[in-house]
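Enquirer: Here you go, sequence then predicted model.
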Amino acid sequence: MSDDIWKRAEIESPCVKVCVIHPETRLCTGCLRTIDEIGAWSSLSVEARRAVMADLPARAPLIAQRKGGRAARLKRQLG
């Protein structure tokens, strides 16, 4: 019996098991995917997965380190 059925040429998930959604960008801070991309990942075509993977590096700057805590966030919202 062969295990070939389990050896598929699919793109791996970029998940790093740090599942926290950034409040402003709505991207996962671990893998940089959107909630919709995460939810649909298993049903996406190889081409769609490749497109998401190619876009991930450009998303990294969108997740900035929080500076100033709650006060700074409130100031940004009001300002």
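Expert: Yep, that arrived.
Enquirer: Please make it C-alpha for all contacts and neighbour counts, starting now.
Expert: Noted.
Enquirer: for this protein, which residue is closest to the average position?
Expert: In the chain, the residue lying closest to the centroid (Cα atoms, centre = their mean) is residue 33, at 2.0 Å.
Enquirer: gap between that one and residue 13?
Expert: 10 Å (Cα to Cα, to the nearest Å).
Enquirer: next one: residue 49
Expert: 9 Å.
Enquirer: For these two, list the residues in contact with both.
Expert: Listed as contacting both residue 49 and residue 13 by Cα atoms under 8 Å, 6 or more residues apart in numbering are residue 41.
Enquirer: Please compare the first structure with the one that follows:
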Amino acid sequence: MSKDTVWKRNEVESPCIQICVVHPEERICTGCLRTIDEITGWSKMTPEQRSAIMEELPSRAPKLQKRRGGRNARLKR
């Protein structure tokens, strides 16, 4: 048995992509789309809990792509 086989664990991998910036309004990481609570609790979650979060992550992406209004919004102020 190789060293890699011994240490390989059957669990859901973290979606972290090492771009750790929390969006100030949405309060989710702009890199992995998890909340701070999900990030800090990840290592203690069951595989089922991790899988449920992983399935939900793609639906969070549009929250970070909202336009703020651009030039038109600034002109209305």
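Expert: Arrived safely, thanks for sending. All values derive from a computational prediction rather than experimental measurement.
Enquirer: Need the TM-score between these chains.
Expert: Once superposed, chain against chain, the TM-score is 0.79 (TM-score structural alignment, normalised by the length of structure 2); 72 aligned residues with a Cα RMSD of 2.3 Å.
Enquirer: So for residue 49 and residue 13 of structure 1, which residue has more residues nearby?
Expert: residue 49 (21 against 12; other Cα atoms under 10 Å).
Enquirer: Quick one: residues contacting the more buried one.
Expert: Contacts of residue 49 of structure 1 by Cα under 8 Å, 6+ apart are 11, 41.
Enquirer: what helix or strand does it sit in?
Expert: Following DSSP states H and E, one finds residue 49 of structure 1 within helix 46-59.
Enquirer: Can you name the element that comes right after that helix?
Expert: helix 69-78.
Enquirer: now that following helix, how far from the chain's geometric center?
Expert: The chain centre lies 25 Å from the centre of helix 69-78 of structure 1; the measure is Cα atoms, centre = their mean, to the nearest Å.
Enquirer: Same question for stretch 72-79 of structure 1.
Expert: That offset, for stretch 72-79 of structure 1, works out to 25 Å (Cα atoms, centre = their mean).
Enquirer: With residue 29 of structure 2 as the reference, measure out to residue 7 of structure 2.
Expert: Distance from residue 7 of structure 2 to residue 29 of structure 2, by Cα to Cα: 29 Å.
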